[in-house]
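Colleague: Quick one, what's the 3D model for this:
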Amino acid sequence: MTTDLEKSLAAEFTRAAEHAPKAADDLRARIEAGHRHRRRRGVALYAAAAVVVMSTGGTFAVDALSAHEPAVAIRPTATALPTASPTPSVKKPAKKPTPKPPASPPAPDRSFPPIEKVWPDAVHTVPAALPDGRPFHPELFLDDHTVLARTEQGGNPDRMDGLWAYDITSRTARRLVAVTPPPRTVVTASFVSAGGGQLAWWTVRKQQNKLIVDIWTAPSSGGAQRRVTSFEGVPRYGGIDLAIVGGKAVWSLWGRGGVHQVSLSGGRPEQLPGSAKHTLIGWPWAASPGLSLNRTGDAVTFGDLLDLRTGESSQATARKGSTCLITWCLRGSTATRRDGTGRRELPGFPDGGVATAPALDRFLTLVQRGKGGRLRGQVLYDLATGRAADLGLRTDGGSQPSAASLDYRAPGLFAYQRGGKQVIVNLSRIR
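Modeller: Below you'll find the predicted structure:
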């Protein structure tokens, strides 16, 4: 990523945060600082949906969504009025100042057990580097003890150079794919997908005055990368959601409606029937409007849900400004089901702001605040069971912790840095 892009993102963080529910004075600065240490994968979603935009020349700028969470209304405290005095010698009591209401309702000051205690079978603490000393990024679980790990050339997320099988028990690693981005690559996939014994990812390259998307695959057991298809043009809001389904690559482009597919053996991409206004949120589900299409904030993001297998659709009845997935809708620190029932007050605020949607349709990371609104830490919260676990991230003497961000597109794996190591959570093992 370029220096200009980083500066643009920093500016957009500030503008986008103005639309999010206000918390303690130092909360946004602390969370933003943590996000700046994360990979590019969290930028678009977790900065209140600030998203990368491709210009005609292939350079990058940033466009923040105008969709935002309406400010939480706080009932003002009634002003104490002076009482009438029967004699002029009795002074009227001084008018009491109106206490300044908090900008947003404080999250409950609650403590939760450590994540290792709550879900011991799903949590693994491993080194931050492979045995050869190279930093790695966990992508997904290939099986219960093997993680697909990603390495990058020079720490550049757009220069992925290898995919590895990392054994979280023996702490050994085996390279599966020597990844070679094509010349003049400007963007690389935020996530690697898996299915049917194949891995898949995408890249965007600059070719003369055009931008070309390439979709790649490689065997999950190891082998050479192979280009599946290429097409001109990139999404206005720079990202592609990609899945492997039934021997096909299925994807949608951020900022444009339509879910597309192509055989892994190659061919011409085609749009799935009835999906023209929808974006893929996890097979077989697509939804509309997308995060980047709900620019006015007067609709329910992902409110219109479409089953790509059957063509059946349903509309969420959640309040405007909510963000939904398949079962749950979020608005501020409140969750409800798509039909408006099952209201649940969350023990904290989703750390992704207004654009947050639950991973695997159930998991959220929540920012916790203590007394006085000071940042106290973060928890992983399970909407399905109501259980929460402390991530072990703390402030110490005003220092800034590394924020742990959970992207709804993450395929069942949640990882974050803590104490110089990586904590890897297999979300699919949580019951």
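Colleague: C-alpha from now on. contacts and neighbour counts both.
Modeller: Will do.
Colleague: what's the following helix or strand after the one helix or strand residue 139 maps to?
Modeller: In this structure, residue 139 sits in strand 137-143 according to DSSP states H and E. Scanning forward in sequence from strand 137-143 by DSSP H and E, the next helix or strand is strand 146-152.
Colleague: quick one: contacts of that next one?
Modeller: Outside of strand 146-152, the residues within contact range by C-alpha atoms under 8 Å, 6 or more residues apart in numbering are 134-142, 158-168.
Colleague: which of those are buried?
Modeller: Neighbour counting by 16 or more other C-alpha atoms under 10 Å classes 135-142, 158-168 among the contacts of strand 146-152 as buried.
Colleague: buried sites along the longest helix along the chain?
Modeller: Secondary structure of the chain read by DSSP state H shows that its longest helix is helix 3-17. Buried residues in helix 3-17, counted by 16+ other C-alpha under 10 Å: 8, 9, 10, 12, 13, 15, 16, 17.
Colleague: Following up with a second sequence; could you model it the same way so I can compare the two?
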Amino acid sequence: MGVDGERHRDGRAPGGSRTLRRVIVSAVLGVLCLAGALVAIRDVARGAVSPHPKAAGPVSPSPLPGRIPIVRLIQPARLFWPGAVHTLPATLPDGSAYQVVAVLSADRYLVTTGEVSPAGATAVRVFDTGTRTVTTIAALPPNTPGQLQLGLPRNALLYPPLVDGDVVTWADTVIEGGSPDTEVWAADLTGGRPVRLTRIPGTSRGQAREVGQPRPVDGTVVWDRYAQSTTTGIYRVPATGGTPAPVPGTAGYDLVTGAWAQPAGRQVAGGAGSGDGGGSGDGAGRDELFDVLTGRRMRVPVGGVGHDERLECSPTWCAGAGVENISFAVVKADGSGGPTELDRPYRLADGGAVALAAGSDKHGNPQGVVVWNPTTGVWGGLDASYRVPDGSLSADVRVLQAQTVPGAPVEVFDLTVVGRPA
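Modeller: Below you'll find the model as predicted:
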């Protein structure tokens, strides 16, 4: 068993096996080609249309319409947010493929390598395209051919790493003595070795324990833990190390963005869904958003998209689906303005400042991604080569990467540009 707050001697974070993933609004994910933060409008289209009326000059928040029009032709997102598009070399200097998980600056990117997927990535690195240098933050032990060929538990990251300021966090599993142990790590991007924040032994049946995606927030790291896919509580610890402490009253809560959590299931109070809403035991019910670091609680909207509603909220916006996923809407977190209805599923991204929609045809083939800032009302399209990073089930995803042919330059779209005030 590991020791909380232990610093790994060689700066390498041991890795681990594929673990069960917390699936949020499974019906929504069914139309997406990956797990991620997604919204939808209609087909991301081809062809020219007149410029978006809000594309030129600054825009200001305005009331949302009652329904988003069906969009068959949409302008490329790069026309509205040219600063969001980054083109990078096809590989790292050593020839390795990579996945961009965060834009750190104009020429510095947080990337993962190994198998370019969260279930197989084995290293966290910083790629400086200006100097063509790569700094390794953490590298996991290599997997054996038997692990890879027989589908055995593997050393791997569980989710894409997340960044807040100079702090980066990730979770992995490490195979030692036949048991896949789960770990949570943090590192300072300005230097120093990674700090192992916790290590959780696997079960007696050789299965890894479930943890949610660790989130760095103002020098503290928070994550949720599960048992049989049910949240057992949210934990917090300084990013510099220490003993993780459970946050009282968070059993049954899921982290949704940063330190904000909602009762699992996201069924709002007054709906017809089952369950007691989890959580605090103070009668807050299912329509609550809870900051696990400050203790702040805020109500989220009730009503608007059906009788059995599931809303996932940030402090600014809520996105959700009605009964049997036949209606979808976004609404301001304070409940003002009423819901804006959409015709397909959607999810929040960039901490809830952006909404994303994955378009698909009747056969489920991807037809691109719609990027929408619900505050300004501006949206644009990305072509079908774009995907949300596989394995990221939170509203904290901040980068989309196009899937290109081997040898072609890597293109990424920085969602934080979309969510910035005009």
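Colleague: Once they're superposed, what TM-score comes out?
Modeller: Superposed pair, TM-score by TM-score structural alignment, normalised by the length of the second structure: 0.63. Supporting alignment: 333 aligned residues with a C-alpha RMSD of 4.4 Å.
Colleague: Looking at the buried residues of helix 3-17 of the first structure, spot the one nearest residue 304 of the first structure.
Modeller: Checking those against residue 304 of the first structure by C-alpha to C-alpha gives residue 16 as the nearest, at 24.6 Å.
Colleague: Please verify my assumption that the closest one contacts residue 46.
Modeller: No - taking contacts as C-alpha atoms under 8 Å, residue 16 of the first structure lies outside contact range of residue 46: 10.0 Å.
Colleague: so how much does the strand holding residue 139 of the first structure differ from the second structure once superposed?
Modeller: Compared with the second structure after fitting, strand 137-143 of the first structure deviates on average by 1.5 Å (mean C-alpha distance after the TM-score superposition for the first structure).
Colleague: Map residue 168 of the second structure onto the first structure.
Modeller: Residue correspondence to the first structure (TM-score structural alignment): residue 168 of the second structure is matched to residue 199.
Colleague: Look at its match and say how many residues are nearby.
Modeller: Residues within reach of residue 199 of the first structure, counting by other C-alpha atoms under 10 Å, total 22.
Colleague: Buried residues, the strand or helix carrying it. List them.
Modeller: Applying DSSP H and E as the criterion places residue 199 of the first structure in strand 198-207. Buried residues in strand 198-207 of the first structure, defined by neighbour count with 16+ other C-alpha under 10 Å: 198, 199, 200, 201, 202, 203, 204, 205, 206.
Colleague: Let me know how buried the closest residue in space to residue 75 of the second structure that isn't next to it in sequence is, in neighbour terms.
Modeller: Of all residues not flanking residue 75 of the second structure in the chain, residue 380 sits nearest, at 5.4 Å (C-alpha to C-alpha, 6 or more residues apart in numbering). By the criterion of other C-alpha under 10 Å, residue 380 of the second structure has 22 neighbours.
Colleague: Map residue 380 of the second structure onto the first structure.
Modeller: Residue pairing (TM-score structural alignment): residue 380 of the second structure is matched to residue 389 of the first structure.
Colleague: from memory that match sits against residue 113, does it?
Modeller: Yes - the pair residue 389 of the first structure / residue 113 is scored as a contact, 5.6 Å apart, by C-alpha under 8 Å.
Colleague: For stretch 335-352 of the second structure, measure first residue to last.
Modeller: Stretch 335-352 of the second structure has an end-to-end distance of 15 Å (C-alpha to C-alpha, to the nearest Å).
Colleague: In this structure residue 413 of the first structure contacts residue 430, no?
Modeller: No - applying C-alpha under 8 Å, one finds residue 413 of the first structure not in contact with residue 430, separated by 11.2 Å.
Colleague: more crowded one of the two?
Modeller: When neighbours are counted by other C-alpha under 10 Å, residue 413 of the first structure and residue 430 differ, and residue 413 comes out ahead with 22 against 13.
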